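Novice: show me how the following folds:
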Amino acid sequence: MRGGPSVLGIVLAGGEGKRLMPLTADRAKPAVTFGGTYRLVDFVLSNLVNGDILRICVLTQYKSHSLDRHVTTTWRMSSLLGNYVTPVPAQQRLGPRWYLGSADAILQSLNLVQDEQPDYIAVFGADHVYRMDPRQMLRQHIDSGAGVTVAGIRVPRTEASGFGVIMPGGDGSQVDSFLEKPANPPGLPGDPDRVFASMGNYMFTTKALIDALQQDADDPHSVHDMGGSILPALTEKGQAQLYDFGGNRVPGEPVREQGYWRDVGTLDSYYEAHMDLISDPPVFSLDNRQWPIYTHPGQLPPARFCAGGIASESIVSPGCVIRGQVTRSVLSPGVVVSPGAVVQGAVLHDNVRVGRGAVVRGAVLDKNVEVPAGATIGVNGDRDKELYTVSPGGVISLGKGRRVL
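Specialist: Okay, here's the model as predicted:
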């Protein structure tokens, strides 16, 4: 931050994303397309850059080619000012092994910290959809004198088993304990049906992080994970503070979007987050010129609507050609919908082709999928389950380049 403390951003982007298969069969989860023209990693990078954290390392590992390429070609900062966003692949700096966990990923990349010598380190996850001003979290962290501040969001207790749960002390800020995906945690004082879930975003004082990583590396029983190892260790020492994301305010953000955060780690949550974009008014809007989400714009012509083609309650990206009927859907660049085709409640990635008279409902189709003339998806549930991936919530998904039968 110019004129303020030095902050290095570290984005953890090495996750495999098994629960988001088949979308992650050929790419890392942060590289998955979202909202038509974006990648999931664009949200965390936009939040950090908008918040004046302008030196950022993106730690990658699993099938990282498309992610590395996107970060390299899209996120070009001013080298004149010493700013950068750079992908950092696993380098085996500590021996012939890959990352053992998110904490080990940072441990193996401590040369980045030693080069920058920052006062503070923002360690953020790479695959969530939200807007956040990290400067507000940083100010609280500095004022508290804590070793780590963890961002938390209130979620129903019934959803707690999917998250790390932060148990605050009597003052509401000190973290008393951290429970990893508990089945039945106690509720919050005054709000017994909710808990604080960890967002996977941490603000560290540099020395506290380095000391914790080195101690964790010497523990043979550790899982070497930020949420499962580092945060509990600092909590036991009384060095962990909670930052309530519900109080974060982003310029240009309407009241209805305040506190919006989506973990899109499953097909159902990924699909539901897209439906949030196209509701009227949107639960989460991609249009905020005071806090934009950045991405590579591509070099495509505007979308075309021809021969009676229509689209309603939808996002239609550049390069699309619509000759059929599209409703409540999100279309990435280059999608073609042929005459007589019907696309309803679908998420279509780049260059999907929907043939004449075909029907696509309640589905997520990865890039280059071809739906032949007259084919159907989302019409015969039993047939769909036999041929394709179907989520617990009923979302049908086809992987990259798949041809519909």
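
Novice: alpha carbons only for contacts and neighbour counts from here, please
Specialist: OK.

Novice: residues making contact with the strand of greatest length in the chain?
Specialist: Longest strand of the chain, by residue count under DSSP state E: strand 194-205. Contact partners of strand 194-205, identified using CA atoms under 8 Å, 6 or more residues apart in numbering, comprise 119-125, 137-138, 141, 146-157, 160, 163-167, 185-188, 227.

Novice: hmm, who's touching the helix or strand following that strand?
Specialist: Downstream of strand 194-205, the next assigned helix or strand under DSSP states H and E is helix 206-217. Identification of contacts with helix 206-217 by CA under 8 Å, 6+ apart yields 103-104, 106-107, 118-121, 147-148, 222, 224, 229-230, 233-234.

Novice: just among these, which is most surrounded?
Specialist: Counting neighbours by other CA atoms under 10 Å, residue 148 comes out on top of the contacts of helix 206-217 with 28 neighbours.

Novice: quick one: it and residue 140 touch, right?
Specialist: No. Between residue 148 and residue 140 there is no contact under CA atoms under 8 Å: 10.7 Å.

Novice: circling back: so among the contacts of strand 194-205, which ones count as buried?
Specialist: For those, a burial check counting by 16 or more other CA atoms under 10 Å picks out 120-125, 137-138, 141, 146-155, 157, 160, 163-167, 185, 188, 227.

Novice: so which of those are in helices?
Specialist: Secondary structure from DSSP state H places 137-138, 141 of those in helices.

Novice: for the residues you listed, which one is nearest residue 378?
Specialist: Nearest to residue 378 out of those is residue 137 (CA to CA; 43.4 Å).

Novice: just give the nearest non-adjacent residue to the closest one, would you?
Specialist: Distances taken as CA to CA, 6 or more residues apart in numbering place residue 243 nearest to residue 137, at 6.4 Å, with adjacent residues excluded.

Novice: roughly how far apart are residue 228 and residue 205?
Specialist: Residue 228 sits 19 Å away from residue 205, going by CA to CA, to the nearest Å.

Novice: and residue 221, how many neighbours does it have?
Specialist: Residues near residue 221, counting by other CA under 10 Å: 9.

Novice: cool, and the one 10 residues further on?
Specialist: Residues near residue 231, counting by other CA under 10 Å, number 25.

Novice: which residues in the chain form helices?
Specialist: Along the chain, the stretches classed as helices by DSSP H are 41-50, 65-74, 102-107, 110-116, 134-144, 206-217, 231-236, 267-278, 381-387.

Novice: of all those helices, which lies closest to residue 287?
Specialist: helix 267-278 (10.1 Å).

Novice: following up with a second sequence; could you model it the same way so I can compare the two?
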Amino acid sequence: RFGIMNTDDTDRIIEFEEKPAKPKSNLASMGIYIFNWPTLKQYLTESYATDGAMEDFGHDVIPAYLTHNEASYAYAFRGYWKDVGTIQSLWEANMEFLNPNNPLNIGNRNWRIFSQNEALPPMFLTKTAKVAGSMIVDGCYVAGSIQHSILSQNVKIGEGSVIKDSMIMPNAVIGKNVTVDHAIVGENAVIGDNGKVVGKPNEISVVGYGEVLGRTEKE
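Specialist: Got it, this is the predicted structure:
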């Protein structure tokens, strides 16, 4: 799942393994690189002139540097980092946001995280809404119960619905008396009244982008 950088005692990269089955170390490549531009340009130009353009850092560029004994060094990042290349890891990363002790503190004003800010009204909670340990943003309409979940922009939750341990993407519409548990509901998805989307902690259920579910169960 990860590209692995193997280094010597000076942190010089001596080998790059592209998603090995049995990695030799735990130094996963974060995909952040700093290059000397003239050197990189030379490799890209020569590659294009011979056997085609380099298209991938892990598959093309890094191996070329190592083959030609270019001095390349790893920087050991010891802060918070989470790969979100799988459904499970994406769900876990979002659930970690709800932990007040999460190392990535999105409320830290000294290290702000900026995102697109749409012109949306504040979230609206009806008298029937119940919210606990959750994150709800602008544009949301909530008439149901939200437990340990994240609601993105402009999400609609109908009366009697229960959203638990789940991540709801922007513009999703969830009807009345719906159960969503351990799930990721995609952007613009619709779950009709009395629908049921239930996963498990180690098997997250997914409703895809723009998918429409009626009264059927998805488990």
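
Novice: can you give me the TM-score here?
Specialist: Once superposed, chain against chain, the TM-score is 0.88 (TM-score structural alignment, normalised by the length of structure 2); 213 aligned residues with a CA RMSD of 2.1 Å.

Novice: coming back round to it: same list (the helices of structure 1) but as CSV, adding distance to residue 359 of structure 1.
Specialist: Converted to CSV, these look like this (distance: least, CA to CA, whole Å):
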stretch, distance to residue 359 of structure 1
helix 41-50, 31
helix 65-74, 30
helix 102-107, 42
helix 110-116, 50
helix 134-144, 43
helix 206-217, 52
helix 231-236, 48
helix 267-278, 18
helix 381-387, 13
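
Novice: tell me which of the ones you listed lies nearest to residue 89 of structure 1.
Specialist: helix 65-74 (8.4 Å).

Novice: may I see the buried residues of that closest one?
Specialist: Judged by neighbour count (16+ other CA under 10 Å), helix 65-74 of structure 1 contains these buried residues: 67-68, 70-71, 74.

Novice: what do you get for stretch 359-379 of structure 1?
Specialist: By 16+ other CA under 10 Å, the buried positions in stretch 359-379 of structure 1 come out as 359-373, 375-378.

Novice: keep only those of those residues that are in strands.
Specialist: Checking the buried residues of stretch 359-379 of structure 1 against DSSP E, those in strands are 359-361, 363-365, 370-371, 376-377.

Novice: quick one: which two of those are the most distant?
Specialist: Most distant of these, by CA to CA, are 361 and 370, 14.6 Å apart.

Novice: mind checking how far the residue in structure 1 sticking out farthest from the centre is from residue 342 of structure 1?
Specialist: For structure 1, the largest distance from the centre (CA atoms, centre = their mean) belongs to residue 307, which lies 37.5 Å off. Relative to residue 342 of structure 1, residue 307 of structure 1 is positioned 14 Å away (CA to CA).

Novice: centre of the chain versus stretch 44-51 of structure 2, how much separation?
Specialist: 34 Å (CA atoms, centre = their mean, to the nearest Å).

Novice: ditto for stretch 173-191 of structure 1
Specialist: So, by CA atoms, centre = their mean, the centroid of stretch 173-191 of structure 1 is 24 Å from its chain's centroid.

Novice: and stretch 117-130 of structure 2, by the same measure?
Specialist: 24 Å.

Novice: tell me the residues of structure 1 aligned with that stretch.
Specialist: Mapping stretch 117-130 of structure 2 onto structure 1 (TM-score structural alignment) gives residues 297-310.

Novice: next, the buried residues of the matching stretch.
Specialist: Buried residues in stretch 297-310 of structure 1, counting neighbours by 16+ other CA under 10 Å, are found at 303-304, 309.

Novice: same question, stretch 30-43 of structure 2
Specialist: Using 16+ other CA under 10 Å as the test for burial, stretch 30-43 of structure 2 gives residue 43.

Novice: what's that stretch aligned against in structure 1?
Specialist: By TM-score structural alignment, stretch 30-43 of structure 2 lines up with residues 199-212 in structure 1.

Novice: what about that stretch, how far off from structure 2?
Specialist: Comparison of stretch 199-212 of structure 1 with structure 2 after fitting gives an average deviation of 0.8 Å (mean CA distance after the TM-score superposition for structure 1).

Novice: any idea how far that stretch is from the chain center?
Specialist: Distance, stretch centre to chain centre, for stretch 199-212 of structure 1: 20 Å (CA atoms, centre = their mean).

Novice: cool, and stretch 315-330 of structure 1?
Specialist: For stretch 315-330 of structure 1, the distance to the chain centre is 24 Å (CA atoms, centre = their mean).

Novice: next one: stretch 163-171 of structure 2
Specialist: Distance of stretch 163-171 of structure 2 from its chain centroid, counting by CA atoms, centre = their mean, is 14 Å.

Novice: next one: stretch 57-68 of structure 2
Specialist: Worked out by CA atoms, centre = their mean, stretch 57-68 of structure 2 lies 27 Å from the chain centre.

Novice: and what of stretch 232-241 of structure 1?
Specialist: Mean-position distance between stretch 232-241 of structure 1 and its chain equals 26 Å (CA atoms, centre = their mean).

Novice: please apply the same query to stretch 338-351 of structure 1.
Specialist: When distances are taken as CA atoms, centre = their mean, stretch 338-351 of structure 1 is centred 24 Å away from the chain's centroid.

Novice: give me the nearest residue to the residue farthest from the centre of structure 1, chain neighbours excluded.
Specialist: Nearest non-adjacent residue to residue 307 of structure 1, counting by CA to CA, 6+ apart: residue 323, 5.5 Å away.

Novice: which residue in structure 2 lines up with that neighbour?
Specialist: Counting by TM-score structural alignment, residue 323 of structure 1 corresponds to residue 143 in structure 2.

Novice: thought residue 125 was touching its match, still the case?
Specialist: Yes. Assessed by CA under 8 Å, residue 143 of structure 2 is found in contact with residue 125 at 6.2 Å.

Novice: what about the strands in the stretch 51-200 of structure 1?
Specialist: 55-60, 84-89, 120-125, 128-130, 148-156, 164-168, 175-180, 194-205 (DSSP state E, counting those that start in this stretch).
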